[in-house]
Each structure stands twice: as structure tokens, then as C-alpha cells.
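Peer 1: turn this into a structure:
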Amino acid sequence: MSLSPRIIALLLACLISSLTLTFLTFVEGVTSTMLFVVGVSSFVLSFFLVFYAIELLVFREVNKMYKTIHQLKIRDFTISRKAIIKNTNPFKKLNDEIFVYVAKKQKEIDELKRLEQFRREFLADVSHELKTPIFAAQGFIHTLIDGAVDDENVRDKFLSKAAKSLDGLDALVKDLVALSQLETGEVKMSFGRVDLADITQEIFDQLEDIARSKHTSLTLSKPHPGPVWVKADSQRIVQVMTNLIENAVKYGNELGRVVVTLEEDKKHIIVSIRDNGPGIPPEHLSRIFERFYRVEKSRSKDRGGTGLGLAIVKHILSAHKAKITVMSKVEKGTTFRFKLERMD
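Peer 2: This next block holds a predicted model:
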């Protein structure tokens, strides 16, 4: 039961008056009139004294504290007024408000710490990724300047390597810019009717040489002959499919198999890209969509790539209101899956 200052004062006044009258009944010579007067007087005085003490000295001061915290919370957070529980007991209100406020502030502190750690890791990763191609190109060019330019074979070889390093640097910068634009919402999606089966087949044709070099088969499985229409940004969904299929080929085994499956449900096309490669260890699965995260750094470097592909894929699919998931077992293979809205 919620007790207001008046109810508390009334109960205490009744108690004090009852104790006073009980005591006076044991005093000789006290008349009923005297008991009545004393009872009423003690009740009235006790009521107003207790009410004053509770209302002015406790309730009003605590209510001021509550209002201050409430105003601060309204400024800091968006809170529905309906969510604020009305309660006449200011001690309970104060306790609830302090709890909610401190809990939210603690969450903000934890988030700031996480972002700070993420910023440090990101700067370290960017520095490392930029340093590698820059230092490689510098080494080749300085070697040529120091005299190797006169040897035609060495010159052509070193210029080719320097150009390859700079191409890698250019790809990294482009991916960084693309990822930044996706995260800030600068890239606007242009949704339209896209044939996912046709896109997949075109990507197979583009990756034919890479797949042949690894003796990897590329297979498309779809529910029916003909086009599979989805609502998507054509350019961006090509980027997503190319990245996932190319990764499946590059990081798969020799004599491997990559299968792209298009399944239908009532409202979506479910896209699966499956390989039978070495798989991803469980401890890495939750982090593979992070920027620059590599499961095996040395082997990933050998296969090229900027380490930003899956992060870009995740952001593009988020803009399509789709979520990508990954399932993998070591030595059994990996499957990436996401949904796109159907269009008939």
C-alpha cells in the first residue's frame, strides 16, 4: 500500500493519542471530559507536527531531488511519459529513477570503452595494412633509383612488383572509402528488379579462371528454370555475391566445390553460398565480419584481399534489411546465408 504524508501523520497521531489516553486512565482524579480534551488535543497536535515533519522536511526535499533527476533524464534520454510509473511515495520514485539513470549511464560508459578499444584496434589495423604495400613499393623503387634501373630484367620485375603493391593500396583505400560511406549512410541504394540467377552466372564466368586454377567447380542450384527475381540494388548485390563466391573459391581446398543455392519462401529468396573447404574455427565465427579481421593472417595475405570484404557485405545487406549468417565446421566447409525480398 502506498502511504501519503497525511495517512502516515493520521496513523501516528492516532497511536500517540491512544497511548496518551491509556496512560491518563491510570491517573486518579481524571474525568472523562479531561480525557476527551487531552485526546483531541494530542491527536490534533501530533497530526500536524508529524505531517509537517514528513511533508516539509522529508517528502518535499526528496521530491525536489526526484524532479532534478527526472529533468536530467529527460534531457539525456528519450523516454515515453507513459513509461514513468506514478507513485505517491517519493522514496520509491527516487530509488527507481536513480537505478534507471545509473544503469543507463553504465551502459553508455561500457559502450564508450568498447568504441575506444575498437578505435585503437582499427587505427592499428589501418596503419599495418597501409604500411605493407607502401613499404614494399618504396623498397622496389629505391632499389631501382640506386642503380638497378640499368638492368632491364630487374627493372621490369621491380616495376611490376611496385605496381602490384600500389594496386593493393588503391584497392584498400577504395574499400575503406566504400565502407565509410556505407556506415554513414552516404551511399543510397537504388532498388529495382534484379535477376539473382543471371547475376550469379555472370560471376561464375568472371571467376572461371580462378576456379580452374584451383580445380574448383561452381554450381548454381535454383528452384525452377529461368530468372529468380529479387528486390535489390543491382550493383551492390553483385558486390556481395562476388565477394562471397570469390572467398569460397580462394579459401577453399584444391579440387573443391562451391554451390550457390537459391531457395524460395512466401516472401523471400534465401541465398546460400556453400563450400567444402577447411572451414572456420568456432572462436573466429563471431568476428569474421569485423574490419581487417582475418582467420589466418599469413594465408589471407598470400591470397590477396583487403580484409574489408565481409564488413562491406554486412553493411550492404543491412541496407537491404537483410541479415547475413555463417555456419561452419572445421574440415567440413562453410555456408553463408541471407534473404532478399522476392519480386514476381
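
Peer 1: CA only for contacts and neighbour counts going forward, please
Peer 2: Fine.

Peer 1: count of neighbours near the nearest residue to residue 335 once chain neighbours are set aside?
Peer 2: Spatial nearest neighbour of residue 335, chain neighbours left out: residue 274 (4.3 Å); criterion: CA to CA, 6 or more residues apart in numbering. Neighbour count for residue 274, taken as other CA atoms under 10 Å: 23.

Peer 1: next, the second sequence, to be compared with the first:
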Amino acid sequence: MSSARPSKPVSLGEIRRAASFRTALLFLALYGVIGALLFGFLYQQISSYALGRMDEWLARERNAFLRSAPSELVERVNYHARLDPDNARPFGLYGADGSPLAGAFPGPRPPASVDGRAYTLPVQQGASRRELRVAAYPLPDGRLLVLSQDLYEAHEFNEVLLRALASAALLAVLLGLAGAAWIGRRAVHRLDAITGAIQSIVLGDLSQRLPQRPLQDGGDDLDRLVTVVNGMLDEIERLMHEVKGACDNIAHDLRTPLSRLLAGLERAQRRAANTDEFRLAVEAAIAETLSLLATFNAMLRISEVEAGARRAGFSDVDLAAIVDDAVEFYEPSAEDKHITLTYQRPAGWQFALRGDASLLFEALGNLIDNAIKFTPEHGQINVALVRQPDLVGVEIHDSGPGIPPAEREAVFQRFHRSESSRHTPGNGLGLSLVVAVAHLHGVQVRILEQGPGCHIGFYLPA
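Peer 2: A predicted model of the protein is given here:
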């Protein structure tokens, strides 16, 4: 388990180097461009809407003036001028010669509107300059009716709108930067914790694990990666313990046969007086050497299987047919020991899988051979094919002494031998090979709790 580490202050440089901070800035820039385009569109649409409303008002005023009699236009234009003392909406009436007839429109006679459309006209009035939205309509008698509205309010509205959009953009940028800094700081803290755990692992503390949040509690992609790495660390720790245990067991289990071999040779050197005694000593040394070679060959075979080197040669096989062959092969051994070997195989059953038939035969053969080895004379062994809703496989049940609950995990380790099997021939590698073959084929090996004796299941998913 990972130990809690005090969090240290995160510098600006560390935050800037964080990939999550840079990613957040990239998205901030992207959203900034999108926001600028959106704000520009909104500004243009709102400004156009305001001018459109102004043009609609000018058109309505024109229609109202044109409904009046030509002789009343002068009075109506002057009356409008009296109602507009600030001259915010200056109207005017010009004669055919361009002379002003009525109203307070500043400046000379403006050009007539094209197709009756309003246009913007800059006007110099004293020391100030102003812009008017002008609609000038020629009358049938040659006169020109000029309607206009000062654009000051529209410009003020546009400035307020622009300031509001700029303030919103600035606030969005500041919030985005703050969010990016928070994300970067959070990522740096997480990476610091992960880096610290990795450094502890590199220094030899294989019990350390990378800190993570449970995936069901909102874990992200990094947590998924950490979950996989922690699983890998679990496997590495297990393999390291197995290697250490294997080395210790090799030193322990091989010391006795090597000592016997050395003692036999020294004894022959000291005491053998004729050829027969030398021959017996050599035969004993050869037997011990063959036993040692068998142990090393078994270890190499387990390593080969665990490395997955045989997976390339997988083919479609029938597990039921392999069990048939294994039971038939070991029936003579059971008969020699006066053991009743029964086989329960429903007719027509087939358990198809991709695998190596010889390895599966060897694994099942080891299980049956162990059952024969540890079952006393006149005992019973039952081999059965089973089919359950979620799995299918083989179960082997013998009437031997069984495996104590405290040793049911340890028996699958290399060189492990329980006290009851110390004087039984073997090297403690049989079940290790079974587990290696099972792992290679995606098969589970379980020690079951049903009845006396040893009950082992060899299962694959249904």
C-alpha cells in the first residue's frame, strides 16, 4: 500500500510543464477563438438590428409625412423641429434649387436615398462632428423630404455592448487560466505522488503501489493506467517472491541429494575394494544425478510454459478426449496399487478449447498421478467431467489424506511439500506445472471443500 506523503508547494514552472496545464491552455485558446468569433457575430447582429429598427422608424415617419397634403409639409416639418429641441432627430424640407424650406436639418441639402434606403451621413456642425442616419425622399414637385436620426445613442449602445463583451471575454480568460492552473497543480500533485511511489519501488520496496482513485468513484484515464500498473506490480512482486522462494527451496531440496551424491562418491573412494563396489557407487551416483536432472528439467519446462512459448502452436482440442487418454494411461498404475479408479463421462460430451494437447495431458496426468501417489492401497479415485452454468471442466477426488486448509495456497508453489509427503518420491514441482499450464490456457485450478481426501477441479469458462 502506498504511504501518505506530505504535499509540497507547487512552483509556477512545474505547473507550466504539466501536460494537463498545456492541454487546458490549448483548449482555452481554442475556445477563445470560438468566443471571439461568437462575440463578433453577436456584435454585428445586434448593431445591425439597432440600425434596422432605426430604418424602420424612418420608413414609418416617411409614410406618415407623405400622407399629408403637399401644402402641409412645411408646417409638419417645423412642428417636428419644435418637438425636438435637442435636434436628435433632425428633419428638413428642401426646395428644388436646394434651398432649405423647413426644419432644422444641419448642413446643405443631402443626396437623395437610393431606392428609398437610409444611409449614414457624417455632418460637421460647428466644432463638432456627428453622424446621422438619413433617409431623403424626392417629392413629385421637385422638393426633397429629409428624415434623420442621430447615431449617438446607437454608438453609445455599441460601446456599452463592446465593453460588456470584452469584460466577459476577459473574465472567461481569467477563469480559464485559473482553471488551467488548478488542473495543472492537481495533476502535478498526482504525478508527484506517483513519482514518489515509483522511486520507492525502484529502491526496492516492492510493496509500494501507485496511488489511485477507485474507478467507480470517478477515476479517469490515469487511474485506469495506474490500475493496470498496480496489477503489473502485484504480478512482479509475486514472481519475485516465487523466485526467492524457488532459490531457497532449490538450495534446501538439492542440498540433500547433492550431499548424498558427494558422500557416496567419497565413501566409494575410501572403501571400495573391487570393481563391483565401484560399479554400485557409480550407479547410485548416476541415480542421484538423474534425479537432479529431472528436477532441473521440470523447472525449465515450467519456465517455458509460463513464458507462453507454446501458445503459438495452439489448435482446437477436446478436453474430454484428453481426459479419456489420461485416465486410460494411469489405470494400470492404479491397479498396481489396488486403487479403484472410476471415470464419470456422460456420453457425447465435448469441451472444445484452443490449446496444446500434450501440455493439457501432462497437467491432467500430474493431477491423476498425485491422486494415485497419495491414496493408500484399496482406496478410491473418482475422475468426473462436470458442466455447470458458468464453467465446465474436470474434477478429481481421492480418498487420501487431503491437503490441510493452511497449505492449500502453498501447494501450488515450486518445491513446496507438506509434511505428509516428505517421504514420498517427487520434487514438489508437479502442481506448479499444472498451474502454469492452466494459466497458459485460461483455466482455473481449485482445491474444493467437498468431503474427505483431496478434491481438485480443473475448470474453464463455459
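
Peer 1: hang on, the earlier thing: counterpart of the residue nearest to residue 335 of the first structure in the second structure?
Peer 2: Counting by TM-score structural alignment, residue 274 of the first structure lines up with residue 397 in the second structure.

Peer 1: wait, a strand at its match?
Peer 2: Yes - under DSSP: H, G, I helix; E, B strand; the rest coil, residue 397 of the second structure falls within a strand.

Peer 1: can you tell me how far it is from residue 331 of the second structure?
Peer 2: 15 Å (CA to CA, to the nearest Å).

Peer 1: which parts of the first structure are helices?
Peer 2: 5-24, 32-54, 60-76, 90-145, 152-184, 196-206, 208-213, 234-250, 282-285, 297-302, 309-319 (DSSP state H).

Peer 1: which of these sits closest to residue 270 of the first structure?
Peer 2: helix 196-206 (10.8 Å; CA to CA).

Peer 1: which other helices and strands does the closest one contact?
Peer 2: Helix 196-206 of the first structure is packed against strand 217-221, helix 234-250, with contacts defined by 3 or more CA pairs under 8 Å, 6 or more residues apart in numbering; DSSP states H and E.

Peer 1: what's the residue nearest to residue 335 of the first structure in contact with, if anything?
Peer 2: Counting by CA atoms under 8 Å, 6 or more residues apart in numbering, residue 274 of the first structure makes contact with 248, 258-260, 333-336.

Peer 1: scan the residues you listed and report the most crowded one.
Peer 2: residue 248 (28 neighbours).

Peer 1: what lines up with that residue in the second structure?
Peer 2: Matched by TM-score structural alignment, residue 248 of the first structure corresponds to residue 371 in the second structure.

Peer 1: and stretch 67-77 of the first structure, how far out from the chain's middle?
Peer 2: Centre-to-centre, stretch 67-77 of the first structure and its host chain are 26 Å apart (CA atoms, centre = their mean, to the nearest Å).

Peer 1: circling back to that earlier point, can you redo the helices of the first structure as TSV with distance to residue 224 of the first structure?
Peer 2: Listed next are the helices of the first structure as TSV, based on distance: least, CA to CA, whole Å:
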stretch	distance to residue 224 of the first structure
helix 5-24	75
helix 32-54	78
helix 60-76	54
helix 90-145	44
helix 152-184	34
helix 196-206	10
helix 208-213	24
helix 234-250	20
helix 282-285	33
helix 297-302	37
helix 309-319	25
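
Peer 1: right, and those - which one's nearest residue 265 of the first structure?
Peer 2: Across those, residue 265 of the first structure has its closest neighbour in helix 196-206 (15.1 Å, CA to CA).

Peer 1: could you count how many residues lie near the closest residue to residue 59 of the first structure other than its chain neighbours?
Peer 2: Leaving aside its sequence neighbours, residue 59 of the first structure sits nearest to residue 90 (CA to CA, 6+ apart; 6.5 Å). Per other CA under 10 Å, the neighbour tally for residue 90 of the first structure reads 20.

Peer 1: isn't residue 328 of the first structure right up against residue 279?
Peer 2: Yes - using CA atoms under 8 Å, residue 328 of the first structure is in contact with residue 279, at 5.5 Å.
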